[in-house]
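Q: fold the following and give me the result.
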Amino acid sequence: MGREEQVEEREVLDSIFPEEITDISDTEYRISILLDVPPDDDEDTDEPPTIVLHVRYPENYPDEPPVLELSAPQNVPTHPQFSVASDKDQLLQGLEETIQENLGMAMVFTLVTTLKENAEQLVADRKAELAKAHEEALLAAEREENKKFHGTPVTPETFVKWRAGFIKEMEEERLRLEEERLAELKKSRVKEEKKLTGKQLWERGLVGKIDEGEDEDTGLAEGVESLKVAS
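A: Modelled structure (predicted):
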């Protein structure tokens, strides 16, 4: 009875997967499963991944599970988010529950459907993880950029540190201004000493001789005038 069910299931599968199914023997065949995976914006040239499901009927199938194996098509580049070599153990394990639920019935079509859904979900989850990581990286960069426009949060510790620095800066500025003021005063005093008054010049004897000469000239002039009047 098992063989009859196997032949019947194989005929049904041939009508469902006319281009995808290939016989290996009377009890063994393979089915190519193309995953419906939308390309990313920067992966327009990537082809959707394909899984090749190898099915071999044991003598008592469907009362016992079929022998399954997964492989990738030959000469096909690996998809960025999917690799049959790396993911096949996880995908085969994901079929165990479906196999147990369908023992005693033809199950290959159900297994193909489950395998396709699980693989597509695996790719979708990885795309979501990449998108999340990319978004987190952008947010982290944005937070770093925003730090340039926001001051350090004020805490008692930061305030005390700022206050000590501010007082030190103000004291240094006061000393600098005081030094400049003293320097200006020193320059002013030097200029004042260079500009002596007439009295200071006379007191220092710098104009005494000139004054005496002027007095003698004045006396001679007055004597001449007196002689003129007397005659």
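
Q: C-alpha only now, for contacts and for neighbours.
A: OK.

Q: against R181, how distant is the residue nearest the centre of the chain?
A: Ranked by distance to the mean C-alpha position of the chain (CA atoms, centre = their mean), the top residue is A141 at 3.4 Å. In this view, A141 and R181 are 50 Å apart by CA to CA, to the nearest Å.

Q: any idea whether the residue nearest to the centre of the chain is helix, strand or coil?
A: In three-state terms, and counting by DSSP: H, G, I helix; E, B strand; the rest coil, A141 is helix.

Q: which other residues reach stretch 26-46?
A: Residues from elsewhere that reach stretch 26-46 (CA atoms under 8 Å, 6 or more residues apart in numbering): 6, 17, 20-24, 47-58, 79, 112, 116, 119-120, 123-124.

Q: just the ones of the residues you listed in helices?
A: Counting by DSSP state H, those place 6, 112, 116, 119-120, 123-124 in helices.

Q: including distance to E212 and neighbour count, could those go into a markdown table?
A: As requested, the ones in helices among the contacts of stretch 26-46 are exported to a markdown table (distance: CA to CA, whole Å; neighbours: other CA atoms under 10 Å):
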| residue | distance to E212 | neighbour count |
| --- | --- | --- |
| Q6 | 151 | 19 |
| V112 | 136 | 16 |
| K116 | 130 | 19 |
| A119 | 125 | 25 |
| E120 | 124 | 18 |
| V123 | 119 | 21 |
| A124 | 118 | 16 |
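
Q: to check against the first, give me the structure of this:
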Amino acid sequence: MTDYKEEQTNEVEALESIYPDEFTVLSDEPFHTFKITVSSEETDDLEDGPLEVTLQFTYTPTYPDEAPEYQVIPDESLQESHLENLKQILEQQIEENLGMAMVFALVSATQEFLNDMIDNLKKEKEAELEREEEVKRIAEEERDKILKGTPVTIESFLSWKEQFDQEMAELKSKTQQNEGGNKKLTGKELFMTDQNLDTSDMDLLDESDRVEVDESLFQEIDDLDLDAELDLADDS
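A: Next comes the predicted model:
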């Protein structure tokens, strides 16, 4: 006949030696009630430190042939969804270990669960840092583009010139269409297009209106000593 009480007492003594700082006996009558604080591995990457869960167990009359009563007391870091996932893991461990002392297996599964959570939190933090670095890099590149401008190469200049010539041709064509081909030329444009206009006015004058100019008068002016005349004017 199985002595359940003895088996339970032996397990309590073993657990107390394995977890001397985490194990606390709350009662030993009629059956042992105790709690074990389970912590994740230490990490410097998270500001809140390691995750912790307290597992509280109470033996039943025929434990380990039946499951112990247990309670999961999480810290503030665990959300309700995390708690439900942990309970599913513990139920699976209980089912697999019926008939054997199972508290150590339940504590180990809980610690592994917390370590996985720490790993996921690390990955999330690393991904967030990478996103921040990417945003920072893009912002710096945009700033450098504004400060430095876009360098001009032969290829980019030729591409720009081709586009510019095309736009100018389209603009010229559109202007001619809008004006219906009846654009009035300015005097300068008329002169540039008809080289005979510089003599046309002279041809319109009558012989009586024309003035004969004696070119010898201008030659005599050229012979004058203008510097001497200016000096006499200053002396007076």
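
Q: care to give me the TM-score?
A: The TM-score (TM-score structural alignment, normalised by the length of the first structure) is 0.60; 181 aligned residues with a CA RMSD of 4.2 Å.

Q: the ones in helices among the contacts of stretch 26-46 of the first structure: which two are farthest apart?
A: Q6 and A124 (34.1 Å; CA to CA).

Q: which SS state does the aligned residue in the first structure for M100 of the second structure fall under?
A: Taking TM-score structural alignment, the alignment pairs M100 of the second structure with M105 from the first structure. Under three-state DSSP, M105 of the first structure falls in the coil class.

Q: so M105 of the first structure makes contact with E64?
A: No: using CA atoms under 8 Å, M105 of the first structure is not in contact with E64, being 9.6 Å away.

Q: just the buried residues out of the contacts of stretch 26-46 of the first structure, in ChimeraX syntax.
A: Those of the contacts of stretch 26-46 of the first structure that count as buried under 16 or more other CA atoms under 10 Å are selected in ChimeraX with:
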select :6,21,47,49,50,51,52,53,54,55,56,57,58,112,116,119,120,123,124
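
Q: okay, and which of the contacts of stretch 26-46 of the first structure map to strands?
A: 21-24, 50-56 (DSSP state E).

Q: tell me the one of the residues you listed nearest E192 of the first structure?
A: Nearest member of those to E192 of the first structure, counting by CA to CA, is T50, at 100.6 Å.

Q: any chance you could map the helices in the second structure?
A: 4-18, 80-96, 103-148, 154-178, 187-193, 197-204, 215-223, 226-235.

Q: which one of the ones in strands among the contacts of stretch 26-46 of the first structure is nearest to T197 of the first structure?
A: Closest to T197 of the first structure, out of all of those and judged by CA to CA, is T50, at 109.9 Å.

Q: and F17 of the first structure, what's its match in the second structure?
A: By TM-score structural alignment, F17 of the first structure lines up with Y19.

Q: still on that earlier bit, got the ones in helices among the contacts of stretch 26-46 of the first structure as TSV, with distance to R163 of the first structure columns?
A: Formatted as TSV, those follow (distance: CA to CA, whole Å):
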residue	distance to R163 of the first structure
Q6	87
V112	72
K116	67
A119	62
E120	61
V123	57
A124	55
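
Q: ok, the residues you listed vs G219 of the first structure, which is closest?
A: A124 (126.0 Å).

Q: quick one: what's aligned to that closest one in the second structure?
A: Using TM-score structural alignment, the partner of A124 of the first structure in the second structure is D119.

Q: please apply the same query to E5 of the first structure.
A: That one, E5 of the first structure, aligns with E7 by TM-score structural alignment.

Q: any idea how far T193 of the second structure is from its match?
A: Counting by CA to CA - E7 of the second structure and T193 of the second structure are separated by 121 Å.

Q: what does E42 of the second structure give?
A: Applying CA to CA, the value for E42 of the second structure to T193 of the second structure is 92 Å.

Q: and E130 of the second structure, by the same measure?
A: Distance from E130 of the second structure to T193 of the second structure, by CA to CA: 69 Å.

Q: hmm, who's touching stretch 111-131 of the second structure?
A: Contacts of stretch 111-131 of the second structure (CA under 8 Å, 6+ apart): 38-41, 45-46, 50-52, 86.

Q: can you get me a residue count around the residue nearest to V207 of the first structure when sequence neighbours are not counted?
A: Spatially, and ignoring its direct neighbours in sequence, V207 of the first structure is nearest to L201 (6.3 Å; CA to CA, 6 or more residues apart in numbering). Neighbourhood size, L201 of the first structure [other CA atoms under 10 Å]: 13.

Q: surely L201 of the first structure and D211 touch.
A: No: the criterion here is CA under 8 Å, and L201 of the first structure misses it with D211 at 11.9 Å.
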